[in-house]
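> Make a model of this:
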Amino acid sequence: MKKKHLVTIKGTKNGLSLHLNDNCSFEELKQELASKLSESSGMHGDRTDITVNVELGYRYLTADQQEEITSLIQSKKNLSVHSINSMIVTKQEAEKWASENELVSVTSIVRSGQILEVPGDLLLIGDVNPGGKVVAGGNIFIMGQLKGVAHAGCNGNDQAIVAASVMRPTQLRISSLINRAPDHYPEKEKRDMECAYVDNSVILIDRLQVLTHLRPNLTKLEGGL
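Below is the predicted model:
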């Protein structure tokens, strides 16, 4: 029977990609990795600082095991580990992802001096009064009047949006961008629900309907916008 390779080394335009078998023991993997690195060391000539990306597949490595793999690879003077990638998601990573992608619904009035903050998307059924502030890691949907501060995508997500039934904020923020309020808002008997979004590093405000084309996969609610 042909022996199965536990380590596959592929050259890329950015350096080397090491694919490590995820169905063998860690000790077997280290042994073959050391052997393969020794065999290939003469193939790189005088090149220095060759970037190595390690692909673990469905193998989980502890921090100590990752350090062992890194040390083994970098013991070859011209190799430098750039990343170690695994298809395994830890419980902490899964919980973080879930919280950042959760839609939190709140029925309340955010009054002056109050701050309402959620890690993911926020659906607020109520108003944000002047002096009040709402912050979300994702999108902000306000079924009411926005007259305070709204900060969407606070962790750097410039694809986030702010939508409100009445859009009269004292300040809008999306990611690191800021849009300050005009000196006055025009009086209208009836206003369409509006949204704020980033386009070419500028926060724009438009009718909610534009999001159908600009952010077609925006909401997690069934049916979308």
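> Could you use CA atoms for every contact and neighbour count after this?
OK.
> for S41, helix, strand, or coil?
Following DSSP: H, G, I helix; E, B strand; the rest coil, S41 is assigned to helix.
> Could you pull out the helices in this structure for me?
Remark: helices assigned in the chain by DSSP state H are 26-40, 63-74, 91-100, 211-214.
> any chance of those helices in JSON lines, with distance to V198 and mean neighbour count too?
Shown next, in JSON lines, are those (distance: least, CA to CA, whole Å; neighbours: other CA atoms under 10 Å):
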{"stretch": "helix 26-40", "distance to V198": "47", "mean neighbour count": "14"}
{"stretch": "helix 63-74", "distance to V198": "38", "mean neighbour count": "15"}
{"stretch": "helix 91-100", "distance to V198": "20", "mean neighbour count": "12"}
{"stretch": "helix 211-214", "distance to V198": "10", "mean neighbour count": "13"}
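> Of all the ones you listed, which one comes closest to S112?
Ranking the helices of the chain by proximity to S112 (CA to CA) places helix 91-100 first, at 26.2 Å.
> Can you tell me what sits against the closest one?
With CA atoms under 8 Å, 6 or more residues apart in numbering as the test, helix 91-100 has contacts from 119-121, 137-138.
> Number of residues surrounding V81?
Other residues near V81 come to 18 when the count uses other CA atoms under 10 Å.
> show me what contacts the residue nearest to I205 when sequence neighbours are not counted?
In space, and not counting its chain neighbours, I205 is closest to A196: 4.4 Å by CA to CA, 6 or more residues apart in numbering. Shown in contact with A196 (CA under 8 Å, 6+ apart): 161-163, 203-206.
> And the spatially most central residue of the chain, how close does it get to D64?
By CA atoms, centre = their mean, the chain has its centre lying nearest to N157, at 7.2 Å. Distance of N157 to D64, computed by CA to CA, to the nearest Å: 32 Å.
> can you check R207 too?
Applying CA to CA to R207 and D64 gives a distance of 53 Å.
> do the same with K3
29 Å.
> Then P182?
P182 is 55 Å from D64, by CA to CA.
> and if you look at L18?
Taken as CA to CA, the span from L18 to D64 is 19 Å.
> for S201, same thing?
Taking CA to CA, one finds S201 at 41 Å from D64.
> swap in L56?
15 Å.
> here's the other one to compare against:
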Amino acid sequence: MSNYILVEVNVVNRQKQQYVTIKGTKEGLTLHLDDTCSFKELLAEIETKLTSNSNPDDSPLLGVRLKVGNRYLTNKQQEKLRNVIRSKKNFIVEEIESNVMTKEQAIQWKEENEIVPVAKMIRSGQVLEVNGDLLLIGDVNPGGTVKAGGNIFILGALRGNAYAGLAGNNQSVIAASLLKPTLLSINETLNRSPDFSEQTEGSNEMECAYIDDQERIVIDRLQLLSQLRPMLTRLERRM
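Next up is the predicted model:
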């Protein structure tokens, strides 16, 4: 009699890895894209998934946000993603969020977020401008101007002009030991001296200016700044 050996073969059905995860929100769709697969594989799966999720022709325009994780996308790759999504009915890319940036973008981010200390008096006709936050140790005389992409902090008297939030940030603030400006501007909101507080020259209370919920520049006590703009104390909370 022949001897037979029974060999058991285990067949494992491996489910194909998903490179694209779609989550719906009231603002639209969020696509979480795998950052380990090839870009070609990513495009193919987006094409397949959005085809199955496409809307009727008469549906309203639906915004799509892409979260690409630790994948760096060139401008050409970003445009390819936009084109694939735009080719589907009523889909449009509103934002591409990546954890990776170029060296040039990192330098720009640093310049826009760093605090630039300057010790001098800004006299009439002089203009001091920085990309990030300005920390001025000195006075700004009438006719003098200080400008910053972010916040302005003045350890001295502000009697001239101050422009904060030039990088487009409505959350920027202006603070000074003595706040008696000729003009204040935060982002694109302006306010002139007749609307400001009645702080006297002898007062020791520092004040700050910020934009409130009604899109107006408001002057208030500096002590309230940590409540109004909690992100200003983000470094302290991490310690």
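> overall similarity of the pair, as a TM-score.
TM-score for the superposed chains, counting by TM-score structural alignment, normalised by the length of the first structure: 0.81, backed by 221 aligned residues with a CA RMSD of 3.0 Å.
> re earlier: restricted to buried residues, select the contacts of A196 of the first structure in ChimeraX.
For the buried members of the contacts of A196 of the first structure, the matching ChimeraX selection, counting by 16 or more other CA atoms under 10 Å, is:
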select :161,162,163,203,205
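> List just the nearest of the contacts of A196 of the first structure to F26 of the first structure.
Using CA to CA, I161 comes nearest to F26 of the first structure of those, at 45.6 Å.
> check contacts around the aligned partner of the closest one in the second structure.
Alignment note (TM-score structural alignment): I161 of the first structure maps to V173 of the second structure. Residues near V173 of the second structure by CA under 8 Å, 6+ apart: 150-152, 164-165, 186, 208-211.
> let's see it at 7 Å
151-152, 164, 208-210 (CA atoms under 7 Å, 6 or more residues apart in numbering).
> okay, among those, which ones form the most distant pair?
It's A164 and C208 that sit farthest apart of the contacts of V173 of the second structure, by CA to CA, at 11.9 Å.
> Just give me the match in the first structure for D220 of the second structure.
Per TM-score structural alignment, D220 of the second structure is aligned with D206.
> typo on my end, it should be I115 of the second structure
Checking TM-score structural alignment: I115 of the second structure goes with L103.
> So for its match, what's the nearest residue that isn't a sequence neighbour?
Closest to L103 of the first structure by CA to CA, 6+ apart is D121, at 4.6 Å.
> residues near the one you found, how many?
What D121 of the first structure shows, counting by other CA under 10 Å, is a neighbour count of 27.
> residue in the first structure matching Q17 of the second structure?
In the first structure, the residue paired with Q17 of the second structure according to TM-score structural alignment is K4.
> Report the separation between that match and E55 of the first structure.
17 Å.
> now do T90 of the first structure
Going from T90 of the first structure to E55 of the first structure by CA to CA gives 16 Å.
> Among those two, which residue is more densely surrounded?
E55 (19 against 10).
> ok, the contacts of A196 of the first structure in the second structure, which still hold?
Among the contacts of A196 of the first structure, the ones still in contact in the second structure (both residues aligned by TM-score structural alignment, their matches' CA atoms under 8 Å) are 161-163, 203-206.
> State the pair within these that is farthest apart.
Farthest pair in those, by CA to CA: A163 and I203, 12.5 Å.
> quick one, what contacts the closest residue to Y60 of the first structure other than its chain neighbours?
Excluding the flanking residues, the one nearest Y60 of the first structure by CA to CA, 6+ apart is I88, at 6.3 Å. Neighbour list for I88 of the first structure: 58-60 [criterion: CA under 7 Å, 6+ apart].
> Kindly report the same for S176 of the first structure.
Contacts of S176 of the first structure (CA under 7 Å, 6+ apart): G156.
> sorry, back to before: want to try TSV for the contacts of V173 of the second structure, with distance to L225 of the second structure as columns?
Converted to TSV, these look like this (distance: CA to CA, whole Å):
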residue	distance to L225 of the second structure
N151	12
I152	13
A164	15
C208	7
A209	9
Y210	9
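> Give me the subset of these that lies in strands.
Filtering the contacts of V173 of the second structure for membership in strands, criterion DSSP state E, returns 152, 164, 208-210.
> chain center to stretch 126-145 of the first structure, what's the gap?
22 Å (CA atoms, centre = their mean, to the nearest Å).
> Need the residues that contact that stretch.
100, 107-125, 146-155, 160-167.
> Leaving out chain neighbours, which residue sits closest to the residue nearest to the centre of the first structure?
Going by CA to CA, 6+ apart, N157 of the first structure has S175 as its nearest residue, at 5.4 Å.
> So what does the one you found match up with in the second structure?
Using TM-score structural alignment, S175 of the first structure lines up with N187 in the second structure.
> just V198 of the first structure next, same as before
Matched by TM-score structural alignment, V198 of the first structure corresponds to I211 in the second structure.
> check contacts around the nearest residue to that match once chain neighbours are set aside.
Of all residues not flanking I211 of the second structure in the chain, I217 sits nearest, at 4.5 Å (CA to CA, 6+ apart). Residues near I217 of the second structure by CA under 7 Å, 6+ apart: 191, 209-211.
> Columns distance to S38 of the second structure on top of these, output as TSV?
Formatted as TSV, the contacts of I217 of the second structure follow (distance: CA to CA, whole Å):
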residue	distance to S38 of the second structure
N191	52
A209	49
Y210	46
I211	45
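> Those, buried ones only, as a PyMOL selection?
In PyMOL syntax, the buried subset of those is picked out as below (16+ other CA under 10 Å):
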select buried, resi 191+209+210+211
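> can you tell me which of the contacts of I217 of the second structure stay in contact in the first structure?
Retained in the first structure by both residues aligned by TM-score structural alignment, their matches' CA atoms under 7 Å are the following of these: 191, 209-211.
> And these, which is closest to L43 of the second structure?
Closest to L43 of the second structure, out of all of those and judged by CA to CA, is I211, at 42.7 Å.
> ok, now how distant is the residue nearest to N157 of the first structure from N101 of the first structure?
Counting by CA to CA, the gap from S175 of the first structure to N101 of the first structure is 16 Å.
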